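*Asks:* model this:
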Amino acid sequence: MFDAKKPVLALALAVALLPFSALAEALPQLKESAFWQQEVDAGDLPPVAERIPETPLVVDLEAKGRAYGVQGGALNTMVTRSKDIRQMVVYGYARLVGYDADYKLQPDILLGYEVENNRRFTLQLRPGHHWSDGSPFTSADFEYWWKDVANHPQLSPAGPPDFMRVEGELPEVSFPDATTVVFEWTHPNPGFLHHLAQARPPFIYRPSAYLKQFHADYADPAALADEVDYARVKSWAALHNKYDNMYQFDNFELPTLQPWMNATVGKKIRQLFVRNPYYHRLDAKGVQLPYIDTVEMEIVSGGLVAAKSNAGEADLQARGLGFRDIPILRKGEKDGGTYKTHLWGTGTASQIAIYPNLNANDPVWRALLRDVRVRRALSVAINRAAINRALYFNLAKAGAMTVLEQSPFFDPALRAAWAQFDPDLANQLLDEVGLTEKDGYGIRKLPDGRRMELIIETAGERQEVENALQIITDDWRDVGVKLVMRPLDRDILRNRVFSGTTTASVWYGWDNGLPQPYTSPAYLAPTDQVFLAWPKWGQYYQTGGAAGEAPDMEPAQHLLDLLHDWETATTDEERSAAWRQMLKIHADQVYGIGIVAGAPQPVVVSNRLRNVPERGIWAWDPGAHFGVHRMDEFFFVDGEG
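*Replies:* Next up, the predicted model:
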């Protein structure tokens, strides 16, 4: 039980705190889902009243301005890679705690939580909650993850994930009873709950009843050896990690807490996901969510997403669509009359950003790209207004990479920093660096005599990126820099960047362009190789110095110091101050050359689909794309998709 006398910074409880036996008096009689009725009648599945938790999460849709729906129907959507079936974990967005539409944390899988001084976190589970296979979901699943996975040297050689370490120390973790889990740190860990709400959650629990059959400490040795041999892996640890893939979502036998569970064996062109019979959410009329029975996810070529959406083959689609697709989508909307195209905002800090690799292996380019004058020159040589006009009809916002207007940290001066179109200044800065010698075509020469040809590698997935680089090619040629564009597969691109082979790359801006004081600014500091400007610094941080390179530039080290200030801060004012200083460093140092931000994201929605917001924000973090808008509340008219 919670002690009201304890010093509490945040206390959150679910909507329904009464046992379901008492709650049921205020709700209509629960009706069994037609989808599972046959299994219930055959005795293979308990009735719904026995499947839901004793205290389910009850959603008042009218209070949210939404309609109450009916169960049924199949929703069709598309992805462009087989591995992206994991988007069902993103879209489903069942989290211990999750963001609501206002980006405020609310309990979801948890019944509630208690926070004391950002050091002690008490997580309260829902009594009677079950995994999708009917096994109990209790504190034992957290204990299994903590003791038998995260701290097992063979399953997790690097130990628990980074966000569990504060000042290099791990928490004390205890499990007082079946529905209580306590994490306690010596120092504050203000970002702990927000990590749990991410689009890709850390999953600090596991379906222990299922996974123990693959764990050497629990399984019969002979049976485990047979499983290892059958799966053609080298060890029991490799076997366990193969099947323990809660985010990849490709093991149909792995129990889940998501609204839909994978029902497809192996990799298929069409992946089927069916409603989780033990899902913990109800609407206030007593109908178990999700409303939609099945989701069919088709894997198609990236170039076909817009065409197939135009033909009415998607009930809900945004992934794989971009601004350039709006005209063809509008035409299909008018001609076919089966869908509407909503235009949402985007949550990334920049639609397009160029990342000079400060850790490039080429010593000449490394030295040049580390000179801030070169990065500034490349930035001010870009005619962003022309790109916005030509590619986005002036509907985007030209400028440097920084947070969006919806963030309290937005400062127009940071968006304008080194983002003016000024070829004269670009020439002046490059001359100051000493790049004054040119060839017969006006291209500057590097200190070693090579032409100044900057190869920018792309994932080749967005036509607007290639179009923007074509415009930038002309801009840079005018200041003596030749841009060479090289499209690659996304995974190959990232591996080349991480290894230092790539000199520069292009991608989106920061995933989270909507930070609040509680948002960790770790992605602004060299803590992760995924930030393409400093992959080896990120590797060094992530591996505790075992790989990569230590940051050897003062501004980068200052970012790490400010991150530490945020992590140890005790007030929102102190955290906000750290955020603002870090954003100013990025604006001044131009680690990522932002081009435009805020271009509308088309979202195709079937005319028969309800509760999809007409206006929203398409964001990875925070928001999990459709997740923050609660896809389990979407429904088809009459339950027919």
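
*Asks:* going forward, measure contacts and count neighbours with C-alpha atoms only.
*Replies:* Will do.

*Asks:* I figured T138 hits P176, correct?
*Replies:* No - at 11.3 Å, T138 and P176 do not qualify as touching, with contact defined as C-alpha atoms under 8 Å.

*Asks:* between these two, point out the one with more neighbours.
*Replies:* A direct count of neighbours by other C-alpha atoms under 10 Å for T138 and P176 places T138 higher, at 26 against 10.

*Asks:* any idea how far K536 is from the closest residue to that one other than its chain neighbours?
*Replies:* Leaving aside its chain neighbours, T138 sits nearest to A178 (5.3 Å; criterion: C-alpha to C-alpha, 6 or more residues apart in numbering). For A178, the distance to K536 equals 43 Å [C-alpha to C-alpha, to the nearest Å].

*Asks:* which of the two has more residues huddled nearby?
*Replies:* In this view A178 and K536 are compared by other C-alpha under 10 Å, and K536 has more residues nearby, 29 against 16.

*Asks:* let's see this one next, to set against the first:
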Amino acid sequence: MKSLLKIINVLASFGIAYLIGVASLSAGEAPQLASQVKAGSLPPLNERLPEVPLILPVVDEIGKYGGTLRRAFLGPGDHNNYTRAVYDALVRYAPDGSQIVPHIAAGWESNSNFTEWIIRLRPGAKWSDGQPFTADDILFWYRDMLLNKELMPGGVNWMKNEDGSLASVEKMTDFLVKWTFKQPNTAFLLNMANLDGADKSISNLVFVPAHYLKQFHPKYTSKSKLDKKIKAAGFDTWTQLFAVEALPHLSGHRPGMAGWVPNGTTVSDKVFTIKRNPYFVGVDSKGNQLPYIDAIRFTFYADKEALNLAAVAGEIDFQGRHINMSSYPVLKE
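*Replies:* A predicted model of the protein is given here:
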């Protein structure tokens, strides 16, 4: 890892404090990843992290690598159970909710009247499959998704000008993207913080892995190849297929930017597992790549009663969603 890391308004994982400064850090990584590096199946850590990683200070002490976190969910409709563990927006709220701070992106700037906003990405950042994360992944969302009337006929409200037209998005460099609105938009960062790369609908995205999704888009794939993919997946149209493949928890194979990413399973399975992203942009205050936990396993339960019984039986490690507070005395025991 680079010996000198610039720390820019950094938000901690799961709502820990943020800071600004410069730190010299030593690199560390999960043993299972170190083994892959030694075997030659994974690049070394300094090639997997961006030039300026996201520093996530710990609460009490530096953690230890390993383990699977057990959670429970109620099926495909229980999407928020998943996103609470993998929130990966470009920017996000500070722990106390008082301001917006950088996350996957390194920072931003605006003009004096807030009609133009520039998002700065992290050079060297990569998707979970090792492909570069650049401005092209935002431009693909804008040109090939948002402006595609078949895929998103209604657009998205946060991108609309007062006259109903859509704001423009421009690639300035590989790591600088500019939004231009016809009127001041002081809510831009607030909206951006709510756009998670693992969200429940393509309407809630603002960046996607263009290199992966092009195979499901008619602009980049021949009709014959796309028709075969549509038929094999059991859909009638390319838009149906694309809407599934664009979301990690529905696709099961789509690369992501979060700390954990799906690895073959989806929310339609009885057990949905997300595993450590070897290219995650975040490190702790000592330079150890995050996350510490190897995987998160979501086990399906038919209803909240069954889920709470599982919690009482000690089958769930860490969860607030769907847990009845009336069960607290028993859970505490």
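
*Asks:* and the strands in the stretch 151-300 of the second structure?
*Replies:* With DSSP state E, counting those that start in this stretch, the ranges of strands along the stretch 151-300 of the second structure come out as 168-173, 176-180, 260-262, 271-276, 282-283, 295-300.

*Asks:* can you pull the contacts of N111 of the second structure?
*Replies:* W117 (C-alpha atoms under 8 Å, 6 or more residues apart in numbering).

*Asks:* neighbours around the aligned partner of N46 of the second structure in the first structure, how many?
*Replies:* If you follow N46 of the second structure across to the first structure using TM-score structural alignment, you land on A49. A49 of the first structure has 18 neighbouring residues, counting by other C-alpha under 10 Å.

*Asks:* do the same with the one 5 residues further on
*Replies:* Around E54 of the first structure sit 21 other residues, with neighbours defined as other C-alpha under 10 Å.

*Asks:* tell me how far the nearest residue to it once chain neighbours are set aside lies from G128 of the first structure.
*Replies:* Spatially, and ignoring its direct neighbours in sequence, E54 of the first structure is nearest to F20 (4.9 Å; C-alpha to C-alpha, 6+ apart). Using C-alpha to C-alpha, we find F20 of the first structure at a distance of 10 Å from G128 of the first structure.

*Asks:* same check, this time on V433 of the first structure
*Replies:* Taking C-alpha to C-alpha, one finds V433 of the first structure at 67 Å from G128 of the first structure.

*Asks:* which one's more surrounded, these two?
*Replies:* A direct count of neighbours by other C-alpha under 10 Å for V433 of the first structure and G128 places G128 higher, at 18 against 13.

*Asks:* how near is the more buried one to A178 of the first structure?
*Replies:* 10 Å.

*Asks:* ok, R580 of the first structure next?
*Replies:* Counting by C-alpha to C-alpha, the gap from R580 of the first structure to A178 of the first structure is 42 Å.

*Asks:* hey, which helix is longest across the first structure?
*Replies:* helix 572-589 (DSSP state H).

*Asks:* I'd like to know which elements whichever helix or strand comes after that helix is packed against.
*Replies:* Counting by DSSP states H and E, the next helix or strand C-terminal to helix 572-589 of the first structure is strand 593-597. Where contact means 3 or more C-alpha pairs under 8 Å, 6 or more residues apart in numbering; DSSP states H and E, strand 593-597 of the first structure is packed against strand 352-356, helix 384-392, strand 397-398.
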